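Trainee: Fold the following for me, if possible:
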Amino acid sequence: MDDDAWDLLRDERLSLARTLTTLSDAQWATRTLCTEWTVRDVVAHLVMTPAGEPSLSVMAAATARARGNVWHASRDLTRRAAARQSPGELVRAVEESAGSRRRPVFVVDANILPDVVVHGQDIAVPLGLHRQVPAAVAGVALSRLWSMGFPFHARRRLAGVRLCCADGTNWTAGEGPEVSGSAGALALLMTQRTTAALSMLQGPGVARLEARLAHA
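Mentor: You can find the predicted model right below:
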């Protein structure tokens, strides 16, 4: 990523930290759209990245314990990290690491900003909170999510519709009937939080996606 993108990441982390300072204990324990994680777990995950955690050896050992399932390994490591830190400690860690460019060796730089954007929505939506994604952040994050293959394959899954961001940016992708909405909603759609995303989107392409989902 270039310096501008790192600056956007820093600002998005700090914005999330401000949201987190308003949460009650019950909200920290709420299940997120990342369904196997609570708010506390998701924040622990976001803190691990700029700390360069997990290391490759730790991840390999966790994956072996999870019988080769990388997702279960990540889930379990994150839950253990969350249990070691209070909500206040996690907020401070988000703030203090906001400008960090560190990451685990197996994480791609370009994926970090979309990760923060998506997990911010994972937290906010179940809590009934609105997290506006700044236009500059939206352009970078949505473009990356659209271009990625594994694990979401957005271009393939969402073929046949045209995505349009309504958050003050001209970002569009795809061809077909329009699906429009906030950057947060589009990010959720592209990362397979489909049920939550469709309720936040508009346009003739939504019906096509709903029909496709019903027959999936």
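
Trainee: CA only for contacts and neighbour counts going forward, please
Mentor: Fine.

Trainee: can you tell me which residues contact the residue nearest the centre of the chain?
Mentor: For the chain, Val118 is the residue whose C-alpha lies nearest the centre (Cα atoms, centre = their mean; 2.2 Å). The neighbours of Val118, taking Cα atoms under 8 Å, 6 or more residues apart in numbering as the test, are Gly184, Ala187, Leu188, Thr191.

Trainee: Mind naming the longest helix for the chain?
Mentor: The helix that spans the most residues within the chain, counting by DSSP state H, is helix 3-20.

Trainee: Name the next helix or strand following that helix along the chain.
Mentor: With elements assigned by DSSP states H and E, the helix or strand that comes after helix 3-20 is helix 25-28.

Trainee: that older thread, isn't there a strand covering the residue nearest to the centre of the chain?
Mentor: No. Assigned with DSSP: H, G, I helix; E, B strand; the rest coil, Val118 falls outside any strand and is helix.

Trainee: And it, how far from Thr78?
Mentor: Look at Val118 and Thr78: by Cα to Cα, to the nearest Å, they are 17 Å apart.

Trainee: Buried residues in stretch 168-184, which are they?
Mentor: Using 16 or more other Cα atoms under 10 Å as the test for burial, stretch 168-184 gives 169, 171-174, 177-184.

Trainee: Trp71 in helix, strand or coil?
Mentor: Applying three-state DSSP: Trp71 is helix.

Trainee: Tell me how far it lies from Gly160.
Mentor: As defined by Cα to Cα, Trp71 lies at a distance of 29 Å from Gly160.

Trainee: Please provide the structure for the following sequence as well, for comparison with the first:
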Amino acid sequence: MDHATLWRHIHTERAALAATLRTLTPQQWAHESLCTGWSVQDVAAHVISNPQIGWRQLPAVFADAARLGYNEAIFRDVRRRGQQPREQIVADFERWATSTRHVPTTTSVETLVDALVHHQDIVRPLGLHHDPDPTAASVAADRCRLLAGLLGSRRVVRGVRMVATDTDWARGSGPVVEAAMVELLMLCAGRPADPARLTGEASDALRALV
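Mentor: Below you'll find the model as predicted:
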């Protein structure tokens, strides 16, 4: 996928997430997301922090990671950002949604993963539904497969053949699981897929994991 198209998908997904956030009640903002220990508000603030973190902020990020460990540093940063008023987070989406900045040392593909997966982290626990563009989801899924060791999805990625039902994408070997691309992205990202949307010989085994 070319650079301009990639950013178009990122901007589209950020706009869709902003639209989702504007519909939520205070109780939904406070609801637990799919990220353990993170509320919907925490995740929303984290997503739109991506274009706001530049080289000036990195020394503090690295110092916290060295002192606390990477995961704990990220967790503390997320919780701190999640303390902002909801109105400020929505305003940040309006200001930064079309930015092409991203955290230094990462790529725009990680920014796409961040937007797509975290939108699902927000809507699914709330019983809401959002299907991103399947082509964008396939690009994100390929990057998640490369990062499977960090995302906790290595066993699934290496153990099944994933076949998308809504775009031309198939990866892996072994028993087959078929699903919409967004469900396969969730599996690659170490998240639970919707068991009702999984088919194929490996679907029963995967349902037992969600």
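
Trainee: circling back to that earlier point, what is the mean deviation of the longest helix of the first structure from its aligned residues in the second structure?
Mentor: Comparison of helix 3-20 of the first structure with the second structure after fitting gives an average deviation of 0.8 Å (mean Cα distance after the TM-score superposition for the first structure).

Trainee: Could you list every helix and strand in contact with that helix?
Mentor: If contacts are counted by 3 or more Cα pairs under 8 Å, 6 or more residues apart in numbering; DSSP states H and E, helix 3-20 of the first structure sits against helix 87-96, helix 112-127, helix 135-147.

Trainee: again, 10 Å this time
Mentor: Applying 3 or more Cα pairs under 10 Å, 6 or more residues apart in numbering; DSSP states H and E, we find helix 3-20 of the first structure packed against helix 39-48, helix 87-96, helix 112-127, helix 135-147.

Trainee: Adding distance to Ser24 of the first structure, write the ones you listed out as TSV.
Mentor: Shown next, in TSV, are these (distance: least, Cα to Cα, whole Å):
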stretch	distance to Ser24 of the first structure
helix 39-48	11
helix 87-96	9
helix 112-127	11
helix 135-147	27
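
Trainee: Could you identify which of the ones you listed is most buried?
Mentor: Greatest average neighbour count among these goes to helix 39-48 (a mean of 26), per mean count of other Cα atoms under 10 Å.

Trainee: That one against the second structure, how far on average?
Mentor: So helix 39-48 of the first structure averages 0.7 Å relative to the second structure (mean Cα distance after the TM-score superposition for the first structure).

Trainee: Compute the inter-axis angle for that helix and helix 87-96.
Mentor: 30 degrees (axes from the mean of the first three to the mean of the last three Cα atoms, to 10 degrees).

Trainee: In the second structure, what stretch matches helix 39-48 of the first structure?
Mentor: The aligned range for helix 39-48 of the first structure in the second structure is 40-49, by TM-score structural alignment.

Trainee: Please say which of Trp71 and Gly160 of the first structure ends up with more neighbours.
Mentor: Taking neighbours as other Cα atoms under 10 Å, Trp71 of the first structure and Gly160 compare with Gly160 leading, 16 against 11.

Trainee: From what I see, that one and Glu175 are in contact.
Mentor: Yes. Contact criterion Cα atoms under 10 Å: Gly160 of the first structure and Glu175 qualify, at 5.8 Å.

Trainee: follow-up on the earlier one: what distance do you get for the counterpart of the residue nearest to the centre of the first structure in the second structure to Leu24 of the second structure?
Mentor: Aligned counterpart of Val118 of the first structure in the second structure: Val117 (TM-score structural alignment). To Leu24 of the second structure, Val117 of the second structure is 18 Å away according to Cα to Cα.

Trainee: Could you do Asp114 of the second structure as well?
Mentor: Going from Asp114 of the second structure to Leu24 of the second structure by Cα to Cα gives 20 Å.
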